[in-house]
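Asks: Just the structure for this:
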Amino acid sequence: MTPMSEPVSSIKNLGPAYEAALTRAGITSAEALRELGADKAYARLLETGSKPHFIGYYVLVMALQGRPWNDCKGAEKAKLRKRFDAIKATSFDSDLSAFEAELDAIGVIKRA
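Replies: This is a model prediction of the structure:
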């Protein structure tokens, strides 16, 4: 984060846990997140070990639009689901996640 940048958690509906996950993905400020956009940021989350979760994705989309997290409904939600599925298909490696889970289970890695 640069001296003049805002933390990710300064964006309404994105709290400390989301901020920590984005930091692990190399996204350390609200400005960087806005510049990257929801789809690319979410892809980075998946590429760095976060498990895919549709609600987490649309919360991010709504937050970057300045809307309440539960404002996503109907046709808009269906379109976001298609975008989420596409991001998940290209950015989430379930085999790697399973491997990391095994390492975590035996105490080799510590997940934040």
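
Asks: alpha carbons only for contacts and neighbour counts from here, please
Replies: Noted.

Asks: where does the lengthiest helix in the chain sit relative to the chain's centre, distance-wise?
Replies: Longest helix in the chain, counting residues (DSSP state H): helix 74-91. Averaging C-alpha positions (CA atoms, centre = their mean, to the nearest Å) puts helix 74-91 13 Å from its chain's average.

Asks: now swap in stretch 7-27 and tell me
Replies: Here the centre of stretch 7-27 is set off from its chain's centre by 8 Å, with CA atoms, centre = their mean.

Asks: Let's compare: structure for the following, please.
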Amino acid sequence: MSEISTIRNLGPAMQEAFNAVGIMTAEHLAEMGADAAYARLLENGHRPHFIGYYVIHMGLQGRPWNDCKGEEKKALRRSFDALKARHFNTEKSELDAFMDEIGLVQK
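Replies: Here you go, the predicted model:
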């Protein structure tokens, strides 16, 4: 089992974020796919960031992050916007998201 940071473009900060939401290995991330994994980040209070989203896509394809251009980038932007609309709760504070994550807020 490989660490998430072994995936191209993904470093220690991304590894820490994914580990915090239960995605522990590169294999698990690849199996889930970029969209499902990113949705899990959003559902757990991580702030949406388009570059972070497409960096995951490029990394899982073994491509450099800056290889995302043109129509491909536009399509990923549409996917990102849809994920953000479905999975990011703008009304939940970072503190509430953290408390949910550690089980201190009733759902």
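
Asks: Please state their TM-score.
Replies: Here the superposed chains carry a TM-score of 0.87, computed using TM-score structural alignment, normalised by the length of the second structure; 98 aligned residues with a CA RMSD of 1.6 Å.

Asks: how far does the next helix or strand after the longest helix of the first structure sit from the chain's center?
Replies: Downstream of helix 74-91 of the first structure, the next assigned helix or strand under DSSP states H and E is helix 94-105. Computed by CA atoms, centre = their mean, the chain-centroid distance of helix 94-105 of the first structure equals 19 Å.

Asks: which residue in the first structure lines up with Cys72 of the second structure?
Replies: Actually, residue 72 of the second structure is Glu rather than Cys. In the first structure, Glu72 of the second structure lines up with Glu76, judged by TM-score structural alignment.

Asks: Quick one: neighbours of that match, just the number.
Replies: For Glu76 of the first structure, the tally of surrounding residues (other CA atoms under 10 Å) stands at 10.

Asks: now do the one 3 residues further on
Replies: Around Lys79 of the first structure sit 12 other residues, with neighbours defined as other CA under 10 Å.

Asks: next one: the one 3 residues further on
Replies: When neighbours are defined as other CA under 10 Å, Lys82 of the first structure has 11 of them.

Asks: so where does the residue nearest the centre of the first structure fall, helix or strand?
Replies: Closest residue to the average C-alpha location of the first structure: Tyr42 at 4.1 Å, with CA atoms, centre = their mean. Following DSSP H and E, one finds Tyr42 of the first structure within helix 38-47.

Asks: buried ones in stretch 37-56 of the second structure?
Replies: By neighbour count on 16 or more other CA atoms under 10 Å, the buried set for stretch 37-56 of the second structure is 37-46, 48, 53-56.

Asks: Stretch 74-92 of the second structure now?
Replies: 76-77, 79-80, 83-84, 87-89.

Asks: Could you export those as CSV, including distance to Asn19 of the second structure?
Replies: Shown next, in CSV, are these (distance: CA to CA, whole Å):
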residue, distance to Asn19 of the second structure
Leu76, 24
Arg77, 25
Ser79, 23
Phe80, 21
Leu83, 20
Lys84, 20
His87, 18
Phe88, 19
Asn89, 21
